[in-house]
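*Asks:* model this:
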Amino acid sequence: MEWLNYHHLLYFWTAAKEGSITSAARTLNLSQPALSTQIRQLEASLGERLFEKSGRGLRLTSAGQTAFRYAEEIFSLGSEFQHQLKGHPTGRALQLVAGVSDVLPKLMVHRLLQPALELGEPLRLACREAPLPRLLDALQTHEIDIVLSDAPWTPRSGARAYNHVLGESGVELFGTPALAERHPGLFPGGLNGAPLLLPSPGNALRRSLDAWFERNAVVPLIVGEFDDTALLETFGAQGLGFFAAPAAISQEVARTYGVRSLGSLDGVRERTYAVSAERKLVHPAVLAILRAAKEEIFP
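*Replies:* As a prediction, this is how the structure comes out:
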């Protein structure tokens, strides 16, 4: 049985990604002649030329393109394997590093992550909050295990990730009792001229809210726009304006911020996603999050 030399395959894969022997040798901390020799040995074992000259760089042959696709999958799976084992360190608590999109309501994040803390085994949870693009970059380098977001990952050059829909919820409008008393008109017409706190333009929920106001001929007074949902809700708790939140956490929002729901925004829906670098999820904490989301939070 012939065995593939994975060191040689790694050298080839690096050279293909870097586009030149010089750059790959620098990345691998090898001399250029040594690297070229290793790649030639791989070509000899496969019986195929993998590279051809293209100016000062290299270009993959047809066989090289096939080899590169397999190498991508092989080293991706190897990284996945190592990453999963790191989630089960011997004699230590299970570790979960969760990336949290800064537009997700913190009460929603808490509900989503809570099942991971109830596994019955010690868990060390780390949360990293940042804009979604930054979190996805960290996911690709396996700095985090899962990303919680209001938007799915979309394909980008050289990157790969998998979306898992946790669930979908309606959206309600909230405000303090005192604020609601100052705007007693029928919902939603009574919102005309009422102070409103909104997510920043470009946010998925913001686009849905703007469309809802237009459909219902409502012209509120926008008194604040926020990147961070927690800050928006904190201002809302002070009675500075009405704000929207997922119906799935309606009770938690009312209890935590001392507000009440004015009503549901018909046609406005919010999806919540978990984004992973792996096709098949095996981390027990992540599996607990997905299971509880589908069965309890978004039944």
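*Asks:* use CA for all of it now, contacts and neighbours both
*Replies:* Fine.
*Asks:* In this structure Cys127 contacts Val100, no?
*Replies:* Yes. Between Cys127 and Val100 there is a contact under Cα atoms under 8 Å: 6.7 Å.
*Asks:* Ser101: neighbouring residues, count only.
*Replies:* 24 (other Cα atoms under 10 Å).
*Asks:* residues touching it, list them.
*Replies:* 129-132, 135, 147-150 (Cα atoms under 8 Å, 6 or more residues apart in numbering).
*Asks:* do you know how far it is from Met108?
*Replies:* 11 Å (Cα to Cα, to the nearest Å).
*Asks:* now do Ala274
*Replies:* 13 Å.
*Asks:* Which of the two has more residues huddled nearby?
*Replies:* More neighbours surround Ala274 than the other of Ala274 and Met108, with 25 against 19 (other Cα under 10 Å).
*Asks:* Nearest residue to Arg279 in space, please, no chain neighbours.
*Replies:* The shortest distance from Arg279 to any non-neighbouring residue, by Cα to Cα, 6 or more residues apart in numbering, is to Tyr162 (6.0 Å).
*Asks:* so that neighbour makes contact with Ala277?
*Replies:* Yes. Assessed by Cα under 8 Å, Tyr162 is found in contact with Ala277 at 6.1 Å.
*Asks:* Of these two, which one has the most company?
*Replies:* Set side by side, Tyr162 and Ala277 show more neighbours around Ala277, with 23 against 18, by other Cα under 10 Å.
*Asks:* Another for comparison:
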Amino acid sequence: MAIQTISAQVRLLESSIGHQLLKPSGRTVVLTDAGRAVFLRADEIFLLGSRIPEEAAAAATGPSVRLSVGLSDGIAKLAAHRLLQPVLATSGLKLICHDGELEQLMAELALHKLDLVLACQPPPHNSSFRLSSERLVASRVDWYGPVALVSDQKIAEFPQSLKDLPILAPTYHAALRERMDRWLENLGIQAQIVGEFEDSALLSIFSAQGMGVFPVTELGSADLVNIQSLKLLGCSDGLNEEIYGIYSSRSKNHPLVRKILNI
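*Replies:* I've put the predicted structure just below:
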């Protein structure tokens, strides 16, 4: 499309809404405050429009239910699966999961690109996104490790035995990491951190290969019992991980979101 055509369309839109959308900035132009507001709304409109072919095709083949969930960096994927379990048997379900930074996921939720965000913390009180949250679970943290490292003696001496074991830890993207550090410090344990992982599933794989012991929420540990090379070292007293479901006023009305939030 020619630049002249675009300029004419912008002027026509400005005339229609009664506000200037662009302003000069050096040798180029930038969005005004009104322009930014229109851009955000237009982005939402284009997103809805892009879904029309997909939703029309789905309607032609049978009823479907779309659920878009954002998984914040640091959240245990095994735990996320457990929290989504109540809706996974929904007839015609189309589940879409995205990983990302919490701030970005909240922005997408506010723009209705997502229906729900699972995170290890609620939205900040000073957030401009006007989102709400429900605490879904406060899960105890268990410790697992490779059979070669988790001896009967190490189990009996837990948690003090952690001072003698290599530890695989989540990165500081996860809220659990800071709580884990404080918990170990309160016990007087100087941790031997030999690896840090953003992905909890990847962390468990490295542990299963003998690299070290690692913390996992009780909610996610249920899926580890089938990994024969991993063994329970101990259960933490006073160390928990909280998971929140974050939603917008619009997505709160989604039937599957309400089922997950139990509201």
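*Asks:* And the TM-score between them?
*Replies:* The TM-score (TM-score structural alignment, normalised by the length of structure 2) is 0.74; 231 aligned residues with a Cα RMSD of 3.6 Å.
*Asks:* circling back: between Cys127 and Val100 of structure 1, which is the more surrounded one?
*Replies:* Val100 (23 against 15).
*Asks:* Structure 2: which residue goes with that one?
*Replies:* For Val100 of structure 1, the aligned residue in structure 2 is Leu71 (criterion: TM-score structural alignment).
*Asks:* who's in contact with Arg140 of structure 2?
*Replies:* 217-219, 235-241.
*Asks:* From the contacts of Ser101 of structure 1, list the buried ones, please.
*Replies:* Buried members of the contacts of Ser101 of structure 1, counted by 16 or more other Cα atoms under 10 Å: 129, 132, 135, 147-150.
*Asks:* The match of Val100 of structure 1 reaches Gly100, doesn't it?
*Replies:* Yes. In this structure Leu71 of structure 2 lies within contact range of Gly100 using Cα under 8 Å: 6.5 Å.
*Asks:* that older thread, among the contacts of Arg140 of structure 2, name the ones in helices.
*Replies:* Using DSSP state H, the members of these that fall within helices are 218-219.
*Asks:* State which strand of structure 2 is the longest.
*Replies:* Among the segments of structure 2 that qualify as a strand by DSSP state E, the longest is strand 230-247.
*Asks:* Can you state the residues of structure 1 onto which that one aligns?
*Replies:* With TM-score structural alignment as the criterion, strand 230-247 of structure 2 aligns to 259-276.
*Asks:* residues making contact with the matching stretch?
*Replies:* Contacts for stretch 259-276 of structure 1 (Cα under 8 Å, 6+ apart): 139, 145-153, 161-177, 180, 187, 205, 208-209, 212, 237, 246-247, 250, 253-254.
*Asks:* Cys120 of structure 2 -> structure 1?
*Replies:* Using TM-score structural alignment, Cys120 of structure 2 pairs with Asp150 in structure 1.
*Asks:* For that match, which non-adjacent residue is spatially closest?
*Replies:* Thr272 (4.7 Å).
*Asks:* How much space separates that neighbour from Leu104 of structure 1?
*Replies:* Thr272 of structure 1 is 9 Å from Leu104 of structure 1, by Cα to Cα.
*Asks:* Equivalent analysis for Pro155 of structure 1, please.
*Replies:* 21 Å.
*Asks:* the more surrounded of the two?
*Replies:* Neighbours were counted for Pro155 of structure 1 and for Leu104 using other Cα under 10 Å; Leu104 has more, 20 against 10.
*Asks:* what about the more buried one, which SS state?
*Replies:* Following DSSP: H, G, I helix; E, B strand; the rest coil, Leu104 of structure 1 is assigned to coil.
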